[in-house]
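1. Got a sequence here, can you build the structure:
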Amino acid sequence: MDRRKFIRGVATGAAGFGAASSLAAPALAQSNPKLQWRCVSSFPNSLPALFGASEYISNYVKEMTDGAFTIQPFAAGEIVPGGQVLDAVQSGTVEMGHTASYYYVGKDPAFAFGTTVPFMLNARQQNAWFYRGGGNELLDAFFEKHGVFARPAGNTGAQMGGWYRNEINSLADMKGLKMRIAGLAGQVMAKLGVVPQQIPAGDIYAALEKGTLDAVEFVGPFDDEKLGFVKVAPYYYYPAWWEGGAATHAMITLDRWNELPKPYQAVVKAACEAANGHMLATYDWENPKAIKSLVGKGAQLRPFSQEIMQASFRASQEVMKDIAGKNATFKTLYDSQTAFRGESFLWEQLAEYNFDTFMMIQQRSGAI
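-> Next comes the predicted model:
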């Protein structure tokens, strides 16, 4: 469907889309300024699902504004390193960035809630919390203090637990393990004896190959195959209990956002929401093919043992409780997600879980 024709057809009657009447073309292009923004990404352009989100947003905004508002995406390293996207947006070096907010837990651990927290929500639950559970509003107040406006702009779904040079059969095997891992999961892993490292995507393979790292987690099959980890660390564990539904965000310098005409703000919000769904659909489509390909290349699939899972859960609870006791914003966000998590898993164990389980049994038996 042509988005511009759609807007022309529904702008006068769409009450649910903020300022919809002002989006009618050509009025939008005539009454609002021509703007050119830059968007820096935390991700290399070799990862089309992750970097592709900024491209998707750019194309959406350009199309919806008849080219009056353009956003040029830049991959990690082209303007700033991937780990400095928030800094670039805060300083006004660029107007916009696309990143995972948990990369910045060193600034404030509450940044984790924009992406994911260990043993918390899956992708659908994360979106429910953002859009219906007050999550976006709680994060708005937090992000505003850091000089940015942000919206969810992609989700990977549940991730894999990473690549290991050697098998991890027990907690004893975790001791001294040098592992690339992001967000608060590094603090949890440290309680298990792991030595966490945070390394940009482009540098991970070399560190793993040289033995500087013993293990690495990134996302899942679609991205991991492109990064080539299977060549040097064949044991592929699951699940990533620290990333049940990892979200990315589009971040905009707060002053630039406040100056943006209301119709353009509406377009950007719609573009981010569309990108959010598009990324998850991409991973759901590509991961089944990629996991088969990786197994064909020698990947050895392994589940984390229940000993490791239970110990990780206990360590996670300790870390979360400790941070919440020191950080009021973190506690507010954690309490909100925790309350929803209990209600949501109570529901999900009924229809969704039982349908999925039955269909997986049929798949394993060869019936489908």
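2. contacts and neighbour counts: CA atoms only from here.
-> Will do.
3. give me the number of residues near the nearest residue to Ala112 once chain neighbours are set aside?
-> Take Ala112 and drop its neighbours on the chain: the residue closest to it by Cα to Cα, 6 or more residues apart in numbering is Tyr102, 4.1 Å away. Residue neighbour count, defined by other Cα atoms under 10 Å, stands at 25 for Tyr102.
4. How about Ala25?
-> Other residues close to Ala25 by other Cα under 10 Å number 19.
5. That one: what secondary structure?
-> Using DSSP: H, G, I helix; E, B strand; the rest coil, the three-state assignment for Ala25 comes out as coil.
6. Kindly report the same for Gly97.
-> Assignment for Gly97 (three-state DSSP): strand.
7. just to revisit the earlier point, residue contacts, the residue nearest to Ala112?
-> Listed by Cα atoms under 8 Å, 6 or more residues apart in numbering, the contact partners of Tyr102 are 109, 111-116, 182-184.
8. same thing but 7 Å
-> 111-112, 114-115, 183 (Cα atoms under 7 Å, 6 or more residues apart in numbering).
9. in the stretch 201-350 of the chain, which spans are strands?
-> 215-216, 235-238, 247-253, 300-303 (DSSP state E, counting those that start in this stretch).
10. Let's compare: structure for the following, please.
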Amino acid sequence: MDRRQFIRQAGVVAGGAVAGTGLAAPAIAQEAPTLRWRMTSSFPNTLDTLFGSSRLFSEIVSKLTDGKFTIDVFPAGELVPGLQALDATQDGTVEAAHTVLYYYVGKDPTFAIGSSIPFGLNARQQNAWLYNGGGNEAINEFLTSYGVRAYPGGNTGTQMGGWFRKEINSLNDLQGLKMRIAGIAGQVLAPLGVVAQQLAGGDVYPALERGTLDATEFVGPYDDEKLGFYQVAPYYYYPAFWEAGPTVHYMFNQAKYDELPDSYKAALENAAAVCNTRMLADYDVKNMRAIRSLVGKGVQLRPLPRDVLDAALASSQDLYAKLSASNPKWKAMYDPWSQFRTQIYEWFRVAEYTNDTYNYSQQAAGK
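-> Down below sits the predicted model:
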């Protein structure tokens, strides 16, 4: 039998087998449903890295499903206010949301652990906990009672401590300071004299301009420059000890998610993982350039005073102990997270810290 005859006969047999089982290729493709979801974002579309990540997510999901599963993305305020993304997903107003879990600490402080808590994990450590340290499983178990589930979908890296209208030279300068700050960091700073407020990104600049806010934290140089904070608050402090590696999540209505075929669930998970990697890389490059631009505009870079850091650390440890004693859900997630933090800090001190410290010191010395 020559090669051409073999191929012809094999094609007939294969075609007959497919026809006999009723599994012709077009029939398989037709089994995938055509779906259109809506996703609300907690971010305005002016923040191209944060909001742009949700657009990338939608594009990837569409490509992975041959265009059969499309997700329309809406910026904060277009469907619902930015800080109501969880509620809208929970009640089925939308099928999905792009948000940060610590926005919802008013419902339960445990939300914050899934994103970032003061003196927590940096971006690499956070991803290690989420993907390989039981973090994703713990978060979704916690979210069960809210009727949603979530996948990590981005990280900004360590953020800046924020913009201040006046200098902060010591702990005493925090007394009565009105500051926009997210998550449970406000509860940590309250005993230090800070009056914490939580506002959506688009509302911060007007509040600073009017003087109803004395300070704000948001993300880092790239987004902060776009929002213009430097025009009304010239002092830029670092670091944001409350956000060493905050995770942004894609959140889905659990009932709608359960209706999806496995291939579509896989598309959501894999699209989120791509966005998780891309966002951090984007911010590292954009912040690198934006910090130079801001300094060139006269922004005054300042480190947070040591007594502020020490007092905030003590306040956070006191808060975590109280929450562990009073909130079983917090304790169930915090205890293993804390153990993971201790162990990964030990490892990072051995290799990462020593390598980085030497290299940065030599670069600063002009070598």
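11. Can you give me the TM-score here?
-> TM-score for the superposed chains, counting by TM-score structural alignment, normalised by the length of structure 2: 0.92, backed by 343 aligned residues with a Cα RMSD of 1.2 Å.
12. if we can go back for a sec, okay if I get the strands of the stretch 201-350 of structure 1 as a markdown table plus distance to Leu121 of structure 1?
-> Shown next, in a markdown table, are the strands of the stretch 201-350 of structure 1 (distance: least, Cα to Cα, whole Å):
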| stretch | distance to Leu121 of structure 1 |
| --- | --- |
| strand 215-216 | 22 |
| strand 235-238 | 16 |
| strand 247-253 | 11 |
| strand 300-303 | 20 |
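13. Now tabulate these in a markdown table and tack on distance to Ala141 of structure 1 and mean neighbour count.
-> Formatted as a markdown table, the strands of the stretch 201-350 of structure 1 follow (distance: least, Cα to Cα, whole Å; neighbours: other Cα atoms under 10 Å):
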| stretch | distance to Ala141 of structure 1 | mean neighbour count |
| --- | --- | --- |
| strand 215-216 | 33 | 28 |
| strand 235-238 | 35 | 22 |
| strand 247-253 | 14 | 27 |
| strand 300-303 | 39 | 16 |
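14. so which of these gets nearest Phe43 of structure 1?
-> Nearest to Phe43 of structure 1, of all the strands of the stretch 201-350 of structure 1, is strand 247-253, at 10.8 Å by Cα to Cα.
15. so that closest one aligns onto which residues of structure 2?
-> Using TM-score structural alignment, strand 247-253 of structure 1 corresponds to residues 247-253 of structure 2.
16. With structure 1 overlaid, how far apart is that stretch on average?
-> Overlaying structure 1 shows stretch 247-253 of structure 2 at a mean distance of 0.5 Å from the equivalent residues (mean Cα distance after the TM-score superposition for structure 1).
17. next one: that stretch to chain centre, how far?
-> Relative to its parent chain, stretch 247-253 of structure 2 has a centroid offset of 8 Å by Cα atoms, centre = their mean, to the nearest Å.
18. Go through structure 1 and flag its longest helix.
-> Looking across structure 1 with DSSP state H, the single longest helix is helix 262-296.
19. picking up where we left off before, just the buried subset of the contacts of Tyr102 of structure 1, please.
-> Buried by 16 or more other Cα atoms under 10 Å: 111-112, 114-115, 183, out of the contacts of Tyr102 of structure 1.
20. So Thr40 of structure 2: helix, strand or coil?
-> strand.
21. which residues touch it?
-> With contacts defined as Cα under 7 Å, 6+ apart, the neighbours of Thr40 of structure 2 are 73-76, 79, 85, 94, 96-98.
22. Trp242 of structure 1 and Arg314 of structure 1, how far apart?
-> 13 Å (Cα to Cα, to the nearest Å).
23. more crowded one of those two?
-> Taking neighbours as other Cα under 10 Å, Trp242 of structure 1 and Arg314 compare with Trp242 leading, 28 against 13.
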